[in-house]
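> please find the sequence and the predicted model below.
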Amino acid sequence: MPRPRSLTTADLATAALAVIDRDGLAALTMRAVAQELRMATMALYRYVADREQLEVLVVDLVMDPLDLSLPAGTDWRDRLSLLLHRMRDAVAAHPETVPLVLRHRQASVATMRYIETTLAVLTDGGFDGAARVIAQRAIISFLLGFLQNEHYASLRGQGTAAMAAMSTDEFPLLVRTAGEARSISVDDEFRGGVEIVLRGLRPPD
């Protein structure tokens, strides 16, 4: 296959993301990306050491367009809410990348910029030291957990429907809650979850 004379990391990430969006994360291989770029597989190793490095480039590509600017003079909770919603939107555009965002969040420069911005907001809200560490991890844990549940664990509602059909004698609250959950949109669930998490965040006295 003919090979381009030179490639950029953006070229590689774009090709890898195209494979993921079209065929799923399981289809991401060095060979598949090389085919997307119309080049020999071994030639790809001139640009990246392995698939892991390629995955980090994909996460950067997904996260880099995320708007980190925040309105001045607003409550810190409102700013955190805005950041959480923006990240969900960015990842939702490429849902198959959720495991990569989770796996490489400490290697992706774009993701670390996002985390730095959340830490700045928490600092402005009065968090410091251990309290800031715990608050930041609580926020990220909620966000990543929600994204995994939204795009992977929910099985498009099949799991919830199955629980709603279980025995009310053995699992009365589970059945009732699952039935109620079927009427709540994913957007409302995320919005409500963000409100609960942020309502519970309070800087130390």
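Happy to help now that I have it.
> going forward, measure contacts and count neighbours with C-alpha atoms only.
Fine.
> how far away is the residue of the chain positioned farthest from its centre from residue 163?
In terms of distance from the mean C-alpha position of the chain, residue 169 ranks first, at 37.9 Å (C-alpha atoms, centre = their mean). Applying C-alpha to C-alpha, to the nearest Å, the value for residue 169 to residue 163 is 13 Å.
> please apply the same query to residue 173.
Counting by C-alpha to C-alpha, the gap from residue 173 to residue 163 is 10 Å.
> of the two, which one has the most company?
When residue 173 is set against residue 163 and neighbours are counted by other C-alpha atoms under 10 Å, the residue ahead is residue 163, at 17 against 12.
> quick check: the gap between that one and residue 171.
Using C-alpha to C-alpha, one obtains 9 Å as the distance from residue 163 to residue 171.
> and the comparison structure, right after this:
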Amino acid sequence: MSSDGKTGTGAQGIDPEQLWLRPAESRRGRRPSFSRDAITAAAVALADAEGLDAVTMRRVAAEVGAGVMSLYSYAPDKETLLELMVDHVSGELTVSDPPSGDWRADLKTVARLQRAHMLRHPWLPAALTTRRVPGPNTLAFLEHALAVLRPTGLDGAAKLEVFAQITAFVAGHVAHEIAQAEVSRSPERAVAEGRYLAAVAADGRHPELAEVLAAPGRPLTPEATFNRFLNRLIDGLDTD
């Protein structure tokens, strides 16, 4: 918490009640030309274009045409700003149809929505690696996911664990997918890696790997790979 009593991280962490249930404090005098939503949207645009490292209070202030100090009534530190950013983009995770009752199929739809969402905002997997305080948009999507899991008969804690497991899988896969896309932009590296694996497979010391590499390939498009992994994960979930 900052010295003036506003929500911050500090030793006590972010106060979710202050952050999400109480509106940003109004300021006396002339109404500012920006809002918390505008600050958050500017930070999201920066992260989408340049990554999380580009998101500083100074850069965001410049984007909204404000002084740095004037931002602190709305986002007293970067950690709070990240909370706002995560929930802001979670508003894109809208689901119009109710669950079908086929919880495995519905949960796969949830995961595919998350993947598309994280690919639109490549900074999200990294932002989600630390604990986030769910805001209203995040809670709305969680509510849908819990409704999807109702037919499983799992207790509340187990449902939350399943949702966390799926989200962690999607975040990890998308992070890997983004990294692989970077590698694919360097054909020389891909060729070198292929030569290396061929040499390892031929050295006689790795028969299991050699057998795997000699097997017919599977479709390697990002979509196909994601769906294979997702099917293994969700089809193998035990609800007993």
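Good, I have the coordinates. Quick caveat, the model's predicted, so the values are computed rather than measured.
> superposed, what's their TM-score?
Remark: TM-score between the superposed chains equals 0.81 [TM-score structural alignment, normalised by the length of the first structure]; 202 aligned residues with a C-alpha RMSD of 3.0 Å.
> so what does the longest helix along the second structure touch, helix or strand wise?
With secondary structure taken from DSSP state H, the second structure has its longest helix at helix 156-184. Under the contact definition 3 or more C-alpha pairs under 8 Å, 6 or more residues apart in numbering; DSSP states H and E, helix 156-184 of the second structure sits against helix 103-120, helix 124-127, helix 136-148, helix 187-201.
> nearest to residue 47 of the second structure, out of these?
Smallest distance to residue 47 of the second structure across those (C-alpha to C-alpha): 9.1 Å, for helix 124-127.
> pull the distance from that closest one to the chain's centre.
Mean-position distance between helix 124-127 of the second structure and its chain equals 5 Å (C-alpha atoms, centre = their mean, to the nearest Å).
> next, the buried residues of it.
124-125, 127 (16 or more other C-alpha atoms under 10 Å).
> what does stretch 62-75 of the second structure give?
Taking 16+ other C-alpha under 10 Å as the basis for neighbour counts, the residues of stretch 62-75 of the second structure that come out buried are 63-64, 66, 71-75.
> helices - which of those residues land there?
When the buried residues of stretch 62-75 of the second structure are checked against helices (DSSP H), the matches are 63-64, 71.
> any chance of those in CSV, with distance to residue 181 of the second structure too?
Listed next are those as CSV, based on distance: C-alpha to C-alpha, whole Å:
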residue, distance to residue 181 of the second structure
63, 29
64, 32
71, 36
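> quick one: which of the residues you listed is nearest residue 214 of the second structure?
Taking C-alpha to C-alpha as the measure, residue 63 is the one of these closest to residue 214 of the second structure, at 53.1 Å.
> that older thread, quick one: the residue farthest from the centre of the first structure from residue 176 of the first structure, how far?
The spacing between residue 169 of the first structure and residue 176 of the first structure, counted by C-alpha to C-alpha, is 11 Å.
> kindly report the same for residue 44 of the first structure.
Taking C-alpha to C-alpha as the measure, residue 44 of the first structure and residue 176 of the first structure are separated by 53 Å.
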